[in-house]
Structure formats: C-alpha cells, structure tokens
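Visitor: this is the structure alone, sequence omitted:
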C-alpha cells in the first residue's frame, strides 16, 4: 500500500479549501493529526476562551472526518517530537501542513523541516505575507497602500473542493479529547459562549450564509452595539473553519458598501499577518521607541492602578458602554467590534494602563484571540504601532455610546441600569445612578488632561 501522509492541523480545522489535505490526499492515505502544544507556545499558550472553542471545533472535525472513514489523531506535548514519532510509527512518507506565521510555529516548522519531509502550503490568508511589496520590493508597513496593492491581485485562486480521502489500514494511538479538559466544568463559566456561535466547518458555512443575507447593511450596522450587525465570522476565520478565500468569493456575489467594508476587514486580517511577519514580537513590544518612556501606571506596583485594571476587567468602571463590553466579553468570549475599540481606548488613555495588559486580557478571554490581530489592533489604539491612531485622539466613551445607539446593549449587559431612559443610560447622573452601579473611576475631562500630559513626556 502507498505510504500515508500526515496532515498536521493547527488553526486550519476544515476539509474544504484546505491545501494540506488536497496535497496529502493526492499522494496516498491520509492521517489527520492535531497536537496541543502548550510547551512550545510558552506564555502564548491558548487562553481559556480559545480552549473552549477549540474543543468544539475538534469535535466537529472528528465528525466530518468520520464521514470519510478517517480518524483525527490527538496528541499532547511538543509538536515536533510527536510528529517525528508518528512518521516512524506509521511509515508516513512525510507531513503536509498549512504554513503559520506566529513565531513559535515558524520555529517549529523549521525544526521539523530539518528532520522530515515537510510540505508547507498557504491557505489561512488571502495572500502569503511577503507576497505584496512596495515598488522598491520591501514589505508594506502602512495599511492603506498595502490594501490597495493586495486588492489589485485578488482573488489569487478559486476555493478548493474537498478531496477524496483514503484512510490508512491501521490507525496510531490517539488521546481522547475529553481527557484534555479544554472546557470548564466546576464552575462552568462558559455557559453563554454558545451565543457567540457554534464551532466547526458546517456552522461556519451557515454563519457565512446568514451574513450574506445581511451584508448590504453591514457598513452601518456593524457600528451599532444594540443591533446584530456583526458578521460573527471572526472565530470561524481564526480557527480556519472557513478560509478567507471562501469568504472573498462569496462576497463577490454581493455588491455594495457593506460587502466592500467587510472585504476591507478581511484585508486588515492579512495586513496584521504582514506586520508580525516583519516584526515577530509586535504583540509584545511597542513599535515606536518613544513609548518605552511612556509613564504607564503599573498595576504590579500601584494599588490604585491595580484596582482600576480589575474594575476594567470586571466591567465596573462607571462608564456604561465600557462596562457592557467587558461583561459581554466575559459572558460570551466575544465583544462587539466598536465596543472593543472603546474599551481598549479607555484602558490605555483614561486609566493610563499599558496596552499590553489589555492585549493579554483579550488573549485569555476571546474565543477569536489572534496573535497578529490582537497585537496590531491594540497598538493601533495606543498610538504606539507602525500604523496607528494618534495617541491624542482620545475616544469619548459617553458620546460614542450615544452616537451609536448603545442604550439597549447597555441595558442587557449592565442590568443595574435597565430601568433608565435612553437619555440617562449612557451617562447616569449621580441622582439616578443605582447604588449597585459604581461611580466613574475618573472623569472624562480629568482623564483626557492626564493622558495628554503623559504623552507630552514621550514627545519630550
């Protein structure tokens, strides 16, 4: 019998438009493998919310593979060690995988390629990072020219269909997914995560169809926290249950500003990968050197800063739109996109707490926590990034809340304020504020002046 090929899976948990499966299937029987490698990721091991989604995604993939007569082999530990052992156990001729760009995966791919036949394929992005360059042949740093250059090339290819998959005669040993305990039980703090979506490729396709029915209004509706205007595709894209190429082609059937707006967000996702391809530690280090001098309040040394950080994490800042977002994040493992920006700006500029504290919190609490997107978005808000908003542009959370009609959103996630009118719920006066809801940690005017004073020290 022809020697099998191992398909090494990470954030590419689908069968359709999956180049690694297509390549392996064309060469022989296929052994799909997922390895939970917390060791190599170090302090970037999956957060609690991500682990919840991963469990469901792997369950869904197991069901899909079973329909083709295949099993999903699960192992836990160092991925290179396990993959090399599987090659020996199964007599596999080599390994196929979709290329990943996080620094720990790039390191693992190089180490594996030195010891086995590793064939890497592109498939998680519209275009491979590094493909789109300036006229001088250098990588883009700024989003707008990157987006123009990339869009001119798209689409690079058509989506791939599910290949004919041949099982092996004897399967290697596998862990039981339940033994990994990826989901909480005592207590189960993730009971509301199902509202974010159902993990898996089938659910991803259904969510895309649902979004296409609403795509025309996306340009406006995406900014309204009280409306169901978001695509809800971000976890599916992050875990590779659907590819951006599939989404791009589906959107080609829908013309209008909404579809164009969402295409821009898919391009932004590619842009974020382009950034970490150039600067692998971008989610850990401010790009602009001047921010090394920024006088952040340090929660590890300052009790008041620690209390402010905890209030932000728990949704107890006294700013209803911020608190609603942070409570939604804890309950659902997801937060509305407009509110993500408001909440991030509040931590950085109102509370003067280092953007990395927020990035790490999002890493642990988002089901779609993405190394590149998370880091690029936080540095965009902080003003410290390669392409970012200017620090002095400080979002006013109270006016943002009113402008984008967040009254019902606040009532849902901050039930203490549910009885207030639209006029009062965005910024309840002390006389109308329930005793159970906290006063503002700091006033907006005071916070703005303090933030600008801190920024002046950076500017010298």
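Guide: Structure received. All figures in this text were calculated on a predicted structure; none of them were measured in a lab.
Visitor: use CA for all of it now, contacts and neighbours both
Guide: Fine.
Visitor: can you pull out the helices in the stretch 51-200 of the chain?
Guide: Here the stretch 51-200 of the chain has its helices, by DSSP state H, counting those that start in this stretch, at 79-90, 103-113, 143-153.
Visitor: could the ones you listed go into a markdown table alongside mean neighbour count and distance to residue 129?
Guide: Listed next are the helices of the stretch 51-200 of the chain as a markdown table, based on neighbours: other C-alpha atoms under 10 Å; distance: least, C-alpha to C-alpha, whole Å:
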| stretch | mean neighbour count | distance to residue 129 |
| --- | --- | --- |
| helix 79-90 | 16 | 23 |
| helix 103-113 | 15 | 13 |
| helix 143-153 | 15 | 11 |
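Visitor: can you list those in a markdown table and add distance to residue 225?
Guide: As requested, those are exported to a markdown table (distance: least, C-alpha to C-alpha, whole Å):
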| stretch | distance to residue 225 |
| --- | --- |
| helix 79-90 | 40 |
| helix 103-113 | 34 |
| helix 143-153 | 26 |
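Visitor: nearest to residue 21, out of those helices?
Guide: Closest approach to residue 21 among these is made by helix 79-90 (16.2 Å; C-alpha to C-alpha).
Visitor: list the residues that contact residue 25.
Guide: Applying C-alpha atoms under 8 Å, 6 or more residues apart in numbering to residue 25 gives the contacts 5, 163, 164, 165, 166.
Visitor: looking at the helices of the stretch 51-200 of the chain, which is nearest to residue 380?
Guide: Taking the helices of the stretch 51-200 of the chain one by one with C-alpha to C-alpha, helix 143-153 is closest: 11.0 Å.
Visitor: can you name every helix or strand that that closest one contacts?
Guide: If you count contacts as 3 or more C-alpha pairs under 8 Å, 6 or more residues apart in numbering; DSSP states H and E, helix 143-153 packs onto helix 257-278.
Visitor: pasting the second one now:
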C-alpha cells in the first residue's frame, strides 16, 4: 500500500485539483498537507488581508476533507530557513514512508526558485515528485508569438489563449483515503488572523471552495447578463467578485467557464459570456508577464520610464490617500471601501492609482505595496500589472498622458453618487454635483466636515504631463 503527500499551497479546493486527483489515482493513501512558510515568499509574503482570507480558506478546506473522513494536516516551516518546507516534507516522508509528493504550480519568482530546490532535493532522496497546472488555463510558457517570444500586448495574447480555453474540462472531486500525521497543528496556531479589530467588514466574504461556487452562482443569476455595462458601476454588484477565490485556488477558470455555460445552456436569450471571459484572460496575461519578466513587481516593465522623475515621497499625502481623506470623493470612497472590506471595485482601483501616480506623482511601488497588504485578492502578477498599467510603465499600458479626471469619472460611473454616499458619509446629503465636487460650494464643504482637495486636479495634471515630456527628452 503506497502513500503520497499532496502539498497544498494556493489550490485550496478538492474538485478540479490535478495534483490531488493524480495522487488519489496512483496511491491508496493521501496526506493532504499545508506548510506555512511565509519567509520563503521573500518580500511578497502574504499581507494582512490575505492572511485573514487564508485562515478561513484553510478552515474550509479542512471541513471539506472531513467528508472523506480526514482533515488537513498543518505544519510550520522553520523561520528564516531557505528551504524550511523541504525539511517538513522530509520529516513527513520519514514518518509515513510516503513514496511521492504532488503539488500544483505557482508562478511567483521566489516560490518558483524554492519549488525547484525542493523538487531536486526530494528526487535526490529517491522520492517521486509531480507538479501540475491548477489555476490557469495554460501555463505561461505554453503561449508565445509566432516568433516564439512572450506577448507584451494583451489583445493578440487573448486571441491565442481564446482558442485553447474550451479544451480544458474540470476534474471531478476524487475519492480520498486521507492519512493523518502524528503531529498536526491546529490552523489557529498559524497566527493568520489580525490582532486589531479592523476586519469586521471582511465577514461579508465566505472564503473556501463552497463560498466560491456560491459567489459564482450569484453572478450567473444576475450580474453576468449585464456585465459589459455593469462592471464599471461601483455602486452595484456588477462584477463576479471571484478574484480572491481565484487567487487562493478555491475555484479554477475552467470551472468558472463550464458552470456559466451550463447555467445558460437551455436558455434562449443567454447572455454573451465573452466580455467576462476576456477579463479572466487579463488575469492570465498578468501571470504570463510575471513568468517571462519576473522583475515587474519591482521594476518598470518599460525601461524608458526609468528616466521619469517621480516627486519626492510625501508621507502626509500618502497617509491621506491611504485613509481616504484626499478630499476627492470617488477616490476616498474607494480607499475606505478597501480598508473596510479588503476589496475595491476595479474601475475605482484605476482612479485611486491615477491620483497617486499622476496627480500626486508618487511612485507606483508605494501604491502596489499598500494594495498588497490590504486586498484580500492581493495577487503578485495582477497587482504589479495593474499598477504599472495605470502608471504608464507596464505592458500594454495606458499611456502616461491618460490621466483620469476623478470628477468626470464619478459623474459617469456613479451618476447619483450612491457609491460615494455609502462610503463617504460626510457627503450623504450633498445635493447634485456637489457629491462629486464638494469644493465647488465652500459653505457646504465647511458644514460637511469633509476635507478640501489634497491637490488642484487641473494644475497637477499639467505638472505630470510636463514631467513626462522632460523624461522623454
């Protein structure tokens, strides 16, 4: 009777889990193991909001394994050990006689390096190692241009990827015979939950595989039918809100696509799913970029931007931006939503990033790091791609001279100010246009207690464009 270890990481589900399925098919016993090793992720160890989600997702996975009369085995790698996970895996192999280790791939640079070292060491020990793609339609190296180069522009990348995504069918949840370890830690011992009481709003989320499918069901029942126009309206749930579930591998892109198609298979007037699938393609593009250009979380993708002169770091302005006290209503609404819920609407993410990198001319790295700590869906590939896209330094980026006007944007996408009124209570009673630009009535602004704008939007736009022109010359 053979035993295999399934090393869970960010693939916290039982269905459509290639490593788990392969292990269950080849071995009589399976040890579902999670190793907590944040040090091995370098400077991109999970932020506070991600740790909250991870805790609850691990609890949900443990509960799911209970259906198979087992549970998740939990261990902590030795701190500041370069291959602490390897030590744990070797210990478990020695304790159980496991013949193989199965895991699903991750694409973050530090984890790739760690996984390569672990694989080599285990194989040198005589342990079989098998890895799989669980969280993307295609591995990043599988898609290339006709010149066999990585893509730098999204549209041709998507055309290539779109021809492949219908081929991937999700795998069914396997029958398991989990094996327990003599020493397995309670999930609470990982210390993932915050010590400060700031996460009350997070409880609108339901981390875990079941929560992911419930969220997909809500999207299929309502928002997907109006996705093209609804996705830009922050006051309504017009997006899928699946990003944290996808990041932690509680659901896969093939599962999402299959279930949406199945939901509308018998309907005469089924909505067009392509706009939403295309957004999932952007997620895939982010991982493609991270694989081929692993410096993008820290360095400009477009090296011409190395000559751009950012403003001196402004601690006061950064603090007001983080706290949602810039005096720009749509921006403050987004930053307060982020702090309260661990999430922000994508349209608003672009607006808060534009204000920081262009009107305030603060380096995009400062925003990227704040999002990393406060987003429940903080994903290295997509966080880096998003910030560089807005800043103008990334792949297929918005040109630097495209500077979002937050007033016209909020008038267009939050016309009655419902989103602003929800998150900025000082403006709840603002009449008409004042909800978007309260500084236009000094008496109202003073009465409301809302701060004056942190910058003059027109003047700082001109200053940013001038700095860009100087960097080009």
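Guide: Okay, I see it. Computed from a prediction, not measured in an experiment: that's the story for all the values here.
Visitor: longest strand of the second structure?
Guide: Ranked by residue count, the top strand of the second structure under DSSP state E comes out as strand 29-36.
Visitor: got the contact list for that one?
Guide: 1-9, 23-24, 71-77, 85, 88, 176-180, 190.
Visitor: so which of the residues you listed are in strands?
Guide: Using DSSP E, the contacts of strand 29-36 of the second structure in strands are 3, 4, 5, 6, 7, 8, 73, 74, 75, 76.
Visitor: neighbour count and distance to residue 438 of the second structure added to those residues, as JSON lines?
Guide: As requested, these are arranged in JSON lines below (neighbours: other C-alpha atoms under 10 Å; distance: C-alpha to C-alpha, whole Å):
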{"residue": "3", "neighbour count": "23", "distance to residue 438 of the second structure": "66"}
{"residue": "4", "neighbour count": "29", "distance to residue 438 of the second structure": "62"}
{"residue": "5", "neighbour count": "28", "distance to residue 438 of the second structure": "59"}
{"residue": "6", "neighbour count": "23", "distance to residue 438 of the second structure": "56"}
{"residue": "7", "neighbour count": "22", "distance to residue 438 of the second structure": "53"}
{"residue": "8", "neighbour count": "24", "distance to residue 438 of the second structure": "50"}
{"residue": "73", "neighbour count": "23", "distance to residue 438 of the second structure": "55"}
{"residue": "74", "neighbour count": "21", "distance to residue 438 of the second structure": "52"}
{"residue": "75", "neighbour count": "22", "distance to residue 438 of the second structure": "53"}
{"residue": "76", "neighbour count": "17", "distance to residue 438 of the second structure": "51"}
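Visitor: quick check, nearest of these to residue 383 of the second structure?
Guide: Of these, the one sitting nearest to residue 383 of the second structure (C-alpha to C-alpha) turns out to be residue 8, at 22.8 Å.
Visitor: for the aligned partner of residue 120 of the second structure in the first structure, the count of nearby residues, please.
Guide: Applying TM-score structural alignment, one finds that residue 120 of the second structure aligns to residue 114 in the first structure. Using other C-alpha atoms under 10 Å, residue 114 of the first structure is surrounded by 9 other residues.
Visitor: check contacts around residue 114 of the first structure.
Guide: By C-alpha under 8 Å, 6+ apart, residue 114 of the first structure has no neighbours at all.
Visitor: among the helices of the stretch 51-200 of the first structure, which is nearest residue 47 of the first structure?
Guide: Across those, closest to residue 47 of the first structure is helix 103-113 (C-alpha to C-alpha), at 15.8 Å.
Visitor: the closest one vs the second structure, mean deviation?
Guide: Once fitted to the second structure, helix 103-113 of the first structure is off its aligned match by 1.0 Å on average (mean C-alpha distance after the TM-score superposition for the first structure).
Visitor: near the corresponding residue of the first structure for residue 293 of the second structure, how many other residues are there?
Guide: Aligned by TM-score structural alignment, residue 293 of the second structure pairs with residue 279 of the first structure. Using other C-alpha under 10 Å, residue 279 of the first structure has 14 other residues around it.
Visitor: pretty sure residue 407 of the second structure sits against residue 440.
Guide: No - contact criterion C-alpha atoms under 8 Å: residue 407 of the second structure and residue 440 do not qualify, at 11.6 Å.
Visitor: measure whatever residue of the first structure lines up with residue 7 of the second structure to residue 202 of the first structure for me?
Guide: Using TM-score structural alignment as the criterion, residue 7 of the second structure maps onto residue 8 of the first structure. Distance, residue 8 of the first structure to residue 202 of the first structure, by C-alpha to C-alpha, to the nearest Å: 21 Å.
Visitor: that's all I had, so thanks and see you.
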